[in-house]
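Colleague: I would like the atomic coordinates for the input below:
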Amino acid sequence: MQSAKSRRSMRTVRRGMLAVTAAVLTALVVSAAAPAPEDARQKPRAAEGPVWTGAWGTAVQRPVEGNEDWGPNWSRQGFSDQSVRQVIRVATGGATLRIRLSNAYGTAPLRIAAATVARSAEDAQVWPGTARKLTFGGARGTSIAPGRDLVSDAATLRTSPLEKLTVTLYFADRTGPATFHRFTTATSYRAPGRHLTDAGGDAFTTSTNAWYFLSGVEVSGPASPRRGTVVTFGDSLMDGTGAAPGTDTRFTDKLAERIAADRRPLDVVNAGISGNRILDDSPCYGDRASDRFRRDVIDRPGVRTVIVHLGGNDIAAPEMGDPCMGSAPRVSAHRIINAHKELIRAAHARGIKAVGATILPMKGALFPVYSERGERTRTAVNHWIRTSGAYDGVLDVDRAIANPADPALPRPGYVFPDGVHPNEAGSHAIASAMDLDAL
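Modeller: Below is the predicted model of the structure:
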């Protein structure tokens, strides 16, 4: 029998659910055709000023209570006279950087009294002397209107590929509920009062596995005519369900390591949300992919390629009985494929290459996601991704981790104990299957 700890682990994974499918409805095409914010447009290399690319990023979600599966978070209560220190890992380096903050789901202006960025020295500690004070239009603090994002001014901090940084935000006033990213494999820390430049972590006495208001870190330089960002867009496969906290062993981490080792001028931004669907919103798993595609992919600076992995949760939702999914209608392969097509068109309209990722094997899951009907749908969608030519490239997640004896099952050594999400070996296999030239 399973231990209590094991059962909790299974529930955690079930919430993180699949990560697979891709897409976007006709509403997305209308949205993607609208002008992007000036800082998000890709400018010619000859343009004056720095050219920015996303070296780290996450997809933001509505505030939601923590629970037994996901652990506690501070999104509903927000912050007041508190400092929040968040640890991130950049994919590539640069000479200068800036941060992107989001009040996408706020109902009132978000006031940030001050912010710093520094090199991480593990946990809540930073390397002495590396903290840089961030400004916003020349001011130490800023206010972000509801539903809007904001980028800081450039700060001089030379960074290296795969380096960990900390971003510390101080909130003097009450923020109200926080726009955040619910599930991470990193840790964020909280301290009472103002602790922006503390090298030690003693003041940061509480922690959670979530990110708050922070949605991107962007770098500039060294200059390269080919430099750009790869955004991985999808559900729990991208988000990292199955990776141990603090280990940086998600598929996207392995991909960033391959790119860095090959010295390619490409950054990687992870825009996955565990449980996300291509066709429907859910209370806990984010807006449907079609509605968040512009914010999470198109409006980021320097995006060259998007890898789309969506659809598995749409297929599995009717079997799950998960109230966090909200509506869970049965969906056809035709509907999922049409959503993928719209997403591809939206990417191409902005000159962004689109790579389709096939849906991973679901039969071995130790929670209710598999059905024969769903398997037929998964097979049909995967066949279309591989053979239609609609995508500019294909990442065959399915074949990278499938069991040769029964392709509906994953290789036993490639999955987390939930039977579906990749472990470190599985993530390595998926990243190794990506043709870097296709990016």
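Colleague: Going by C-alpha atoms from here, please, whenever you check contacts or count neighbours.
Modeller: OK.
Colleague: residue boundaries of the helices in the protein?
Modeller: Using DSSP state H, the helices of the chain run over residues 4-16, 26-33, 236-239, 251-261, 289-293, 312-320, 333-349, 372-387, 397-401, 424-432.
Colleague: Could you tell me the angle between the direction of the second one and that of helix 333-349?
Modeller: For helix 26-33 against helix 333-349, the angle by axes from the mean of the first three to the mean of the last three CA atoms, to 10 degrees is 0 degrees.
Colleague: what's next to helix 26-33, contact-wise?
Modeller: Residues from elsewhere that reach helix 26-33, judged by CA atoms under 8 Å, 6 or more residues apart in numbering: 290, 291, 293, 294, 298, 339, 342, 343, 345, 346, 349.
Colleague: Between the two ends of stretch 340-357, what distance do you get?
Modeller: Stretch 340-357 has its terminal residues 11 Å apart, counting by CA to CA, to the nearest Å.
Colleague: Then stretch 325-332?
Modeller: 18 Å.
Colleague: thinking again about what came up before, how about TSV for the contacts of helix 26-33, with distance to residue 381 and neighbour count added?
Modeller: Shown next, in TSV, are the contacts of helix 26-33 (distance: CA to CA, whole Å; neighbours: other CA atoms under 10 Å):
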residue	distance to residue 381	neighbour count
290	17	27
291	21	23
293	20	26
294	23	21
298	24	26
339	11	24
342	15	20
343	15	27
345	18	21
346	19	25
349	23	14
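Colleague: tell me which of those is nearest to residue 318?
Modeller: residue 339 (18.7 Å; CA to CA).
Colleague: Return the distance of that closest one relative to residue 283.
Modeller: 21 Å.
Colleague: Residue 413 now?
Modeller: For residue 413 relative to residue 283 (CA to CA), the value is 33 Å.
Colleague: Next: residue 154.
Modeller: 36 Å.
Colleague: Counting neighbours, go ahead and name the busier of these two.
Modeller: The neighbour count for residue 154 versus residue 283, taken as other CA atoms under 10 Å, is higher for residue 154 (19 against 15).
Colleague: For the comparison step, fold the sequence that follows:
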Amino acid sequence: MAVVSAVSAVAHEDTRQKQPTAERTGPVWTGAWGTAVQQPVAGSEDWGPNWSRQGFADQSVRQVVRFATGGSALRIRLSNAYGTTPLRITAATVARSAGDAQVWPGTARELTFGGRQSTTIAPGRELVSDAGSLSTSPLEKLTVTLYFADRTGPASFHRFTTATSYRAAGRHLSDVAGDPFKESTNAWYFLTGVEVSGAASPRRGTVVAFGDSLIDGTGATPGADNRFTDKLAERLVAARRPLDVVNAGIGGNRILNDSPCYGDKATDRFPRDVLGRPGVRTVIIHLGANDIGAPQMGDPCMGSAPAVTAGQIIEAHKQLIRAAHAHGVKAVGATILPMKGALFPVYSEQGEKVRTSVNHWIRTSGAYDAVLDVDRALANPVDPALPRPGYVFQDGLHPNEAGFHAIASAMDLDAL
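Modeller: Alright, predicted model coming up:
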């Protein structure tokens, strides 16, 4: 295992970067992978088990991530956003994935933090590691392994993923075989980003997809990399566009209200999950479906579930657009997916009127810089309030693999 010395220590600071200029020196970073964290919550039958509430102690956690594009150096971003005590990272490594919890021999690199092997993250804060000299290529999978010698307390985490994370007792940072990692879960812990530098194109940047379960990937086959953002990244790579893609969706997320299980409301988490990342050029926003459907759901995980108006949702979208534009970020509005026919109580006639009004505004107001028409990409030609049968997951609402492919195909790459 090679040990990488500190190249640039960046901790507890605003790491946003504008597009590169002739005067800029040093590496230019973009987000090649990312996720949004939420407060610890118990596992469930629908979302699966997770380790967020108990956290970790004398354990190694190996997490698998898939890049959009590559670079000659990388660093990781870690978060203690919802921690109540300091979080000590004893050590961390990155390596090329060889499938499941295995890594390719000779590829493990130890990461440092300000030149040190370990670091501590204060409650409510995040930091990035020093640069590590592991080159990466487009659509490659890597592992990030974190070792916690001390008790972490409850973990800031991402509740639902289509990838698998692994846990082992003791210190197993550079193990090639996956044998010690006997436990697994479909969630990510503390890790919110992997960022790269060293790309040749000066036009390189990051596209962040921001929103709810449609963005997060509910309905996608676990381990198959067929979420909307995966398909979009593949299109960009095939077209030789120098853009990374970060998924900042949270299943169940709303634009107007917080939830104990589905994350802070989107207007509150937008600065951290979108604007706080380096190299962001464009954000794609799909939000409003859960605000519309919450009163019918009767889901205690929603917390407060008031009926909402189209005007309230539109005003919140305008707030996100203004925040993006103030940071030089282009905003792409994604229309709300068809909701009729879902096999759980999310649809109502009044809610459909709200959805139709919001979608009309997204398409015609000119407030967004561009539009991704998710609604029309998925709609049934016979009844546009319903999804096309071949595009819908077994719950009757979320896209399946064909549906995610249709959404990604509907995105005008020039608009990014």
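Colleague: And residue 106 of the first structure, what's its match in the second structure?
Modeller: Aligned counterpart of residue 106 of the first structure in the second structure: residue 83 (TM-score structural alignment).
Colleague: Look up the closest residue to its match, ignoring the ones flanking it.
Modeller: residue 123 (4.9 Å; CA to CA, 6 or more residues apart in numbering).
Colleague: do the same with residue 247 of the second structure
Modeller: Per CA to CA, 6+ apart, closest to residue 247 of the second structure is residue 209, 5.1 Å.
Colleague: Go ahead and confirm the one you found touches residue 246.
Modeller: Yes. Taking contacts as CA atoms under 8 Å, residue 209 of the second structure lies within contact range of residue 246: 6.2 Å.
Colleague: Identify the contacts common to those two.
Modeller: Contacts common to residue 209 of the second structure and residue 246, judged by CA under 8 Å, 6+ apart, are residue 229.
Colleague: between the two, who's got more neighbours?
Modeller: The neighbour comparison of residue 209 of the second structure against residue 246 (other CA under 10 Å) goes to residue 246, with 31 against 25.
Colleague: What lines up with that one in the first structure?
Modeller: In the first structure, residue 246 of the second structure lands on residue 269 (TM-score structural alignment).
Colleague: State the distance from that match to residue 88 of the first structure.
Modeller: In terms of CA to CA, residue 269 of the first structure sits 11 Å off from residue 88 of the first structure.
Colleague: Can you pull the residues that touch both of those two?
Modeller: Joint contacts of residue 269 of the first structure and residue 88 (CA under 8 Å, 6+ apart) are residue 56.
Colleague: returning to that earlier point: could you identify which of the helices of the first structure is most buried?
Modeller: helix 236-239 (a mean of 30; mean count of other CA atoms under 10 Å).
Colleague: residue range for that one in the second structure?
Modeller: Under TM-score structural alignment, the match for helix 236-239 of the first structure is residues 213-216.
Colleague: ok, residue 426 of the first structure to residue 288 of the first structure distance?
Modeller: Relative to residue 288 of the first structure, and taking CA to CA, residue 426 of the first structure is found at 26 Å.
Colleague: Nearest spatial neighbour of residue 150 of the second structure, chain-adjacent residues omitted?
Modeller: residue 57 (5.1 Å).
Colleague: residue in the first structure matching that neighbour?
Modeller: The alignment partner of residue 57 of the second structure in the first structure, by TM-score structural alignment, is residue 80.
Colleague: which residues touch its match?
Modeller: 171, 172, 173, 174, 175.
Colleague: Can you flag the buried ones in the residues you listed?
Modeller: By neighbour count, with 16 or more other CA atoms under 10 Å, the contacts of residue 80 of the first structure hold 171, 172, 175 as buried.
Colleague: Now do the residue most central in space within the first structure against residue 197 of the first structure, distance only.
Modeller: Centroid-nearest residue in the first structure: residue 271, 2.8 Å away (criterion: CA atoms, centre = their mean). Counting by CA to CA, the separation of residue 271 of the first structure from residue 197 of the first structure is 29 Å.
Colleague: repeat for residue 221 of the first structure
Modeller: 25 Å.
Colleague: Who has more neighbours out of those two?
Modeller: residue 197 (19 against 16).
Colleague: From residue 166 of the first structure, how far out is the more buried one?
Modeller: 11 Å.
Colleague: My guess is residue 16 of the second structure contacts residue 274. True?
Modeller: No. Residue 16 of the second structure is beyond contact range of residue 274, at 9.6 Å (criterion: CA under 8 Å).
Colleague: Overlap of the contact sets of the two?
Modeller: Taking CA under 8 Å, 6+ apart as the criterion, residue 16 of the second structure and residue 274 both touch residue 280.
Colleague: quick one: which of these two has more around it?
Modeller: Neighbour count, other CA under 10 Å: between residue 16 of the second structure and residue 274, residue 274 has more, with 25 against 16.
Colleague: burial of the alignment partner in the second structure of residue 410 of the first structure, as a residue count?
Modeller: Residue 410 of the first structure maps onto residue 387 in the second structure, with residues paired by TM-score structural alignment. Residues within reach of residue 387 of the second structure, counting by other CA under 10 Å, total 29.
Colleague: check contacts around residue 387 of the second structure.
Modeller: Counting by CA under 8 Å, 6+ apart, residue 387 of the second structure touches 337, 338, 339, 340, 341, 378, 379, 380, 396, 397.
Colleague: wait, what's in contact with residue 145 of the second structure?
Modeller: Taking CA under 8 Å, 6+ apart, we find residue 145 of the second structure in contact with 60, 61, 62, 63, 92, 93, 94, 173.
Colleague: let's see 10 Å
Modeller: By CA atoms under 10 Å, 6 or more residues apart in numbering, the contact set of residue 145 of the second structure is 60-64, 91-95, 101, 108, 110, 165-167, 171-175, 191.
Colleague: ok, and the closest non-adjacent residue to the aligned partner of it in the first structure?
Modeller: Residue 145 of the second structure maps onto residue 168 in the first structure when the alignment is built from TM-score structural alignment. Spatially, and ignoring its direct neighbours in sequence, residue 168 of the first structure is nearest to residue 85 (4.2 Å; CA to CA, 6+ apart).
Colleague: How about residue 337 of the second structure?
Modeller: residue 375 is the one closest to residue 337 of the second structure (CA to CA, 6+ apart), at 4.5 Å.
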